[in-house]
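Novice: can't give you the sequence, but here's the structure:
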């Protein structure tokens, strides 16, 4: 029990430090990217940290398994370097027995990863998509500069001039990209535009005055034209967001089950169900690859081990692509996990197998 508490404390503290460091690095890169978009007028600076917060669970789904694996490698490596493993082995405790003591902790990490992947990460993505769609046009008009084209979501906006309070624009051009294939793009030209503020309404509303509206079909000479005296452009946030097959990462688990016959949905469903079990494979791989001599240092095998664990994640991503193309079934995820688990089990037994194989070879030669 004392050994288990000691190991759990070391693994949790080390893995949390690694996860925090990797999160800061990844989120820092995202924050710099978003600051650049805000400077270009593509998003509202006031929603920067909301965007980062909603995307955080998505990043944690990849960072947490990696942090747990690195934590295991560092803790086991330190046990070898500080001769603690030799003392434990002399007391009759092998590294496989130490790994068994960490099974409850691994199950906890597995449950946390499952909650992140099945519920929290999709919820964050839905909130992120809703936030971006709500702010797209509003941000575009907030950041309009005279005689410059500003892109905001599906819209491109141009104004010849604007008032100091930014509510009245002159010589307005608005281009709206089609949301779905087969639908027309829209071009609106107006002499003037006035922004309308409506209380308790999250929609972005603009009254366009004296202009023309064109509907243009891609790869076709077909178009339609309409003149108007006043045209109200209204964009509402989609609270009940509906996502097509290309946006399944944001679908709730229940909706995935409802459309489980779709190959793309199957790929996402298998990803959420089986990827958390990489925690168990991480424990097995760390147990198999952690052995080092005190002179070598605990970092010697860290990089090769990271490459092996990264190859597991890459293999699962490749399976996700194959399943989405209906080339393999969803159970291919399980096959990949089993292959790595079996390989890890064989590596763990190499100390017992190597002397037997060596004796067998000598016996054959004699």
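Specialist: Noted; the coordinates are in hand. As the structure is a prediction and not an experimental result, all values here were calculated from the model.

Novice: hey, let's count contacts and neighbours off CA atoms from now on
Specialist: OK.

Novice: for whichever helix or strand residue 191 is part of, packing partners?
Specialist: Using DSSP states H and E, residue 191 maps to strand 185-196. Contacts defined by 3 or more CA pairs under 8 Å, 6 or more residues apart in numbering; DSSP states H and E place strand 185-196 against strand 168-176, strand 204-216.

Novice: Give me the contacts around the shortest one.
Specialist: When contacts are taken as CA atoms under 8 Å, 6 or more residues apart in numbering, the neighbours of strand 168-176 outside the stretch itself are 154-163, 185-195.

Novice: if we look at the host helix or strand of residue 121, which residues are touching it?
Specialist: Using DSSP H and E, residue 121 falls within helix 121-142. Helix 121-142 is contacted by residues 41-44, 51, 54-58, 61, 150-157, 166, 202-204, 235-239, 241, 249-252 when judged by CA under 8 Å, 6+ apart.

Novice: ok, back up a step: would TSV of the helices and strands packed on strand 185-196 with mean neighbour count be doable?
Specialist: Formatted as TSV, the helices and strands packed on strand 185-196 follow (neighbours: other CA atoms under 10 Å):
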stretch	mean neighbour count
strand 168-176	19
strand 204-216	19
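
Novice: give the contact list for residue 57.
Specialist: Contacts of residue 57 (CA under 8 Å, 6+ apart): 116, 120-121, 124.

Novice: before we move on, what about residue 323?
Specialist: Per CA under 8 Å, 6+ apart, neighbours of residue 323: 263-264, 266-267, 329-330.

Novice: If you rank those residues by neighbours, which is first?
Specialist: When neighbours are counted by other CA atoms under 10 Å, residue 267 leads the contacts of residue 323 with 28 neighbours.

Novice: Going along the chain from the strand or helix carrying that residue, find the next helix or strand for me.
Specialist: Residue 267 belongs to helix 263-274 when elements are defined using DSSP H and E. Moving toward the C-terminus from helix 263-274, the first helix or strand encountered (DSSP H and E) is helix 278-289.

Novice: what does that following helix contact?
Specialist: 65, 68-69, 72-73, 76, 95-96, 99, 106-107, 109-110, 301, 305, 309, 337, 340-341, 344-345, 347-349.

Novice: Inside helices: which ones of these?
Specialist: Among those, the members found in helices (DSSP state H) are 65, 68-69, 72-73, 76, 95-96, 99, 106-107, 109-110, 305, 309, 337, 340-341, 344-345, 347-348.

Novice: residues in contact with the closest residue to residue 297 other than its chain neighbours?
Specialist: Using CA to CA, 6 or more residues apart in numbering and skipping the chain neighbours, the partner closest in space to residue 297 is residue 81 (6.1 Å). The neighbours of residue 81, taking CA under 8 Å, 6+ apart as the test, are 292-295, 297-298.

Novice: if we go to 10 Å?
Specialist: When the contact criterion is CA atoms under 10 Å, 6 or more residues apart in numbering, the partners of residue 81 are 75, 291-299.

Novice: just the buried members of these?
Specialist: When the contacts of residue 81 are checked for burial by 16 or more other CA atoms under 10 Å, the buried set is 75, 291-292, 298.

Novice: Using CSV, please lay out those residues together with secondary structure and distance to residue 314.
Specialist: Shown next, in CSV, are these (DSSP: H, G, I helix; E, B strand; the rest coil; distance: CA to CA, whole Å):
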residue, secondary structure, distance to residue 314
75, helix, 25
291, coil, 25
292, coil, 26
298, coil, 25
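
Novice: this is the other structure I want to compare:
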């Protein structure tokens, strides 16, 4: 029908604009946060762009859900405000006839949300952790700078190199102090270079030097000479192994697990596409706008409903994680919101009838 095609086209164009605006706001906010952390030395400068990209992929489902909700709400509110909805209702269409056109717009995006939430999101989170760990190790290696005393990220080692040859990768006149287990180990070497072991561990190889080991403030230092001495300056750069948090765990590992945290994460991931569909349906009755009143209170109610819905899902996820409830708690939140949507839709079909009477008719009471 004509109204279905026009609605789908308008929803698509509006969603594109809303998504771009929300993405720009969120990315700029995260970029400021990342730059602040980089200024404090928590992350490396060269890691900012990659970490923002991984973070955006992980946040994409929530961003898309919000885009769908806002787009449907804005487009239908405009239709009410411009009396276009009144024309369609006068032509014999009810609000229920708008459900399928909205679903034509929502279902592909909900499928996209499901794919990102179940597969892309965990991968992006794990890659973000791996990349941050690799950059951290590179920062440890970059602590060796000619002519500058620099402290390692673990605050247990201090390095100083008088000169460094970029062609051969060798350094001359090296000083290193290691403070581990309450003892101070001071090393002087004439030459040294950085190499990588088979397991990916980066080590500093020192040649022709002396090593002083002892307790600070005491004179019982042990002095030894060496021809070759190896000092670790970074752990293996291979994968760190299992995911560090439940957001990084692949979905296949969550299935059938008895771990409450895994159940909560699986329930949350399955809830993302469902909440996208439910919010799109909820936007239909919440978009009602009375042109005579001149107030857009419906937008405030819609914003309140969105936060109540999301907070309800978060609380249910936390209860599942704590072992207080099962999967049914998060399904109950969806069911309650869907029931509210049906009640509002029943009422908005005949807005002149009081809401209590609409509820009575919905449940078959006279």
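Specialist: On my side now, so go ahead. Owing to the predicted nature of the structure, the values given are computational and were not obtained by experimental measurement.

Novice: Tell me how they score on TM after superposing.
Specialist: TM-score of the superposed chains, computed with TM-score structural alignment, normalised by the length of structure 1, equals 0.79; 334 aligned residues with a CA RMSD of 3.4 Å.

Novice: top of the contacts of residue 57 of structure 1 by neighbour count?
Specialist: residue 121 (24 neighbours).

Novice: And the aligned partner of that one in structure 2, how far from residue 128 of structure 2?
Specialist: Alignment note: residue 121 of structure 1 maps to residue 121 in structure 2; criterion TM-score structural alignment. Distance of residue 121 of structure 2 to residue 128 of structure 2, given as CA to CA, to the nearest Å: 11 Å.

Novice: Residue 155 of structure 2 now?
Specialist: 24 Å.

Novice: and if you look at residue 324 of structure 2?
Specialist: For residue 324 of structure 2, the distance to residue 128 of structure 2 - CA to CA - is 31 Å.

Novice: same thing with residue 184 of structure 2?
Specialist: Per CA to CA, residue 184 of structure 2 is found 35 Å from residue 128 of structure 2.

Novice: For those two, indicate the residue with more neighbours.
Specialist: residue 128 (21 against 18).

Novice: what about residue 48 of structure 1, helix or strand, and which?
Specialist: Going by DSSP H and E, residue 48 of structure 1 is in helix 48-81.

Novice: What residues of the next helix or strand after that helix count as buried?
Specialist: Remark: after helix 48-81 of structure 1, the chain's next helix or strand is helix 84-90, criterion DSSP H and E. Buried residues in helix 84-90 of structure 1, defined by neighbour count with 16+ other CA under 10 Å: residue 85.

Novice: and if you look at stretch 158-171 of structure 1?
Specialist: Buried residues in stretch 158-171 of structure 1 (16+ other CA under 10 Å): 158-162, 168-171.

Novice: now for residue 282 of structure 2: what does it line up with in structure 1?
Specialist: Counting by TM-score structural alignment, the partner of residue 282 of structure 2 is residue 285.

Novice: how much space between its match and residue 212 of structure 1?
Specialist: Taking CA to CA, one finds residue 285 of structure 1 at 65 Å from residue 212 of structure 1.

Novice: go on, residue 146 of structure 1?
Specialist: Residue 146 of structure 1 is 21 Å from residue 212 of structure 1, where distance means CA to CA.

Novice: now do residue 156 of structure 1
Specialist: Distance from residue 156 of structure 1 to residue 212 of structure 1, by CA to CA: 16 Å.

Novice: And residue 324 of structure 1, by the same measure?
Specialist: Distance from residue 324 of structure 1 to residue 212 of structure 1, by CA to CA: 43 Å.

Novice: go on, residue 58 of structure 1?
Specialist: Counting by CA to CA, the gap from residue 58 of structure 1 to residue 212 of structure 1 is 43 Å.

Novice: which one is the aligned partner of residue 252 of structure 1 in structure 2 nearest to, not counting chain neighbours?
Specialist: Alignment note: residue 252 of structure 1 maps to residue 250 in structure 2; criterion TM-score structural alignment. Spatial nearest neighbour of residue 250 of structure 2, chain neighbours left out: residue 122 (5.8 Å); criterion: CA to CA, 6+ apart.

Novice: Likewise for residue 99 of structure 1?
Specialist: Using CA to CA, 6+ apart, the closest residue to residue 99 of structure 1 is residue 287 (6.6 Å).

Novice: Likewise for residue 68 of structure 1?
Specialist: residue 15 (5.1 Å).

Novice: so that neighbour touches residue 74, yeah?
Specialist: Yes - with contact defined as CA atoms under 10 Å, residue 15 of structure 1 counts as touching residue 74 (9.0 Å).

Novice: quick one, which of these two is more surrounded?
Specialist: The neighbour count for residue 15 of structure 1 versus residue 74, taken as other CA under 10 Å, is higher for residue 15 (23 against 20).

Novice: Report the contact partners of that one.
Specialist: Residue 15 of structure 1 makes contacts with 21, 64-75, as judged by CA under 10 Å, 6+ apart.

Novice: Select from those the one having the most neighbours.
Specialist: Counting by other CA under 10 Å, top hit in the contacts of residue 15 of structure 1: residue 73 with 30 neighbours.

Novice: My guess is it contacts residue 309. True?
Specialist: No - at 11.3 Å, residue 73 of structure 1 does not count as touching residue 309 under the criterion of CA under 10 Å.

Novice: thinking again about what came up before, of the contacts of helix 121-142 of structure 1, buried ones?
Specialist: 41-44, 51, 54-58, 61, 150-153, 155-157, 203-204, 235, 237, 249-252.

Novice: Contact partners for residue 151 of structure 2?
Specialist: Taking CA under 10 Å, 6+ apart, one finds 140, 143-144, 157-160, 176-177 in contact with residue 151 of structure 2.

Novice: between those, which is nearest residue 313 of structure 2?
Specialist: Of all those, the one sitting nearest residue 313 of structure 2 is residue 140; the distance, using CA to CA, is 41.2 Å.

Novice: That closest one: neighbouring residues, count only.
Specialist: Neighbours of residue 140 of structure 2 (other CA under 10 Å): 20.

Novice: Give the equivalent position in structure 1 for residue 194 of structure 2.
Specialist: Under TM-score structural alignment, residue 194 of structure 2 pairs with residue 196 in structure 1.

Novice: Surely its match is in contact with residue 206?
Specialist: Yes - using CA under 10 Å, residue 196 of structure 1 makes contact with residue 206 at a distance of 5.7 Å.

Novice: Give the residues shared as contacts by these two.
Specialist: In contact with both residue 196 of structure 1 and residue 206: 167-168, 232-234, using CA under 10 Å, 6+ apart.

Novice: and which of these is nearest residue 5 of structure 1?
Specialist: residue 234 (59.6 Å).

Novice: how many other residues sit next to the closest one?
Specialist: Residues near residue 234 of structure 1, counting by other CA under 10 Å: 12.
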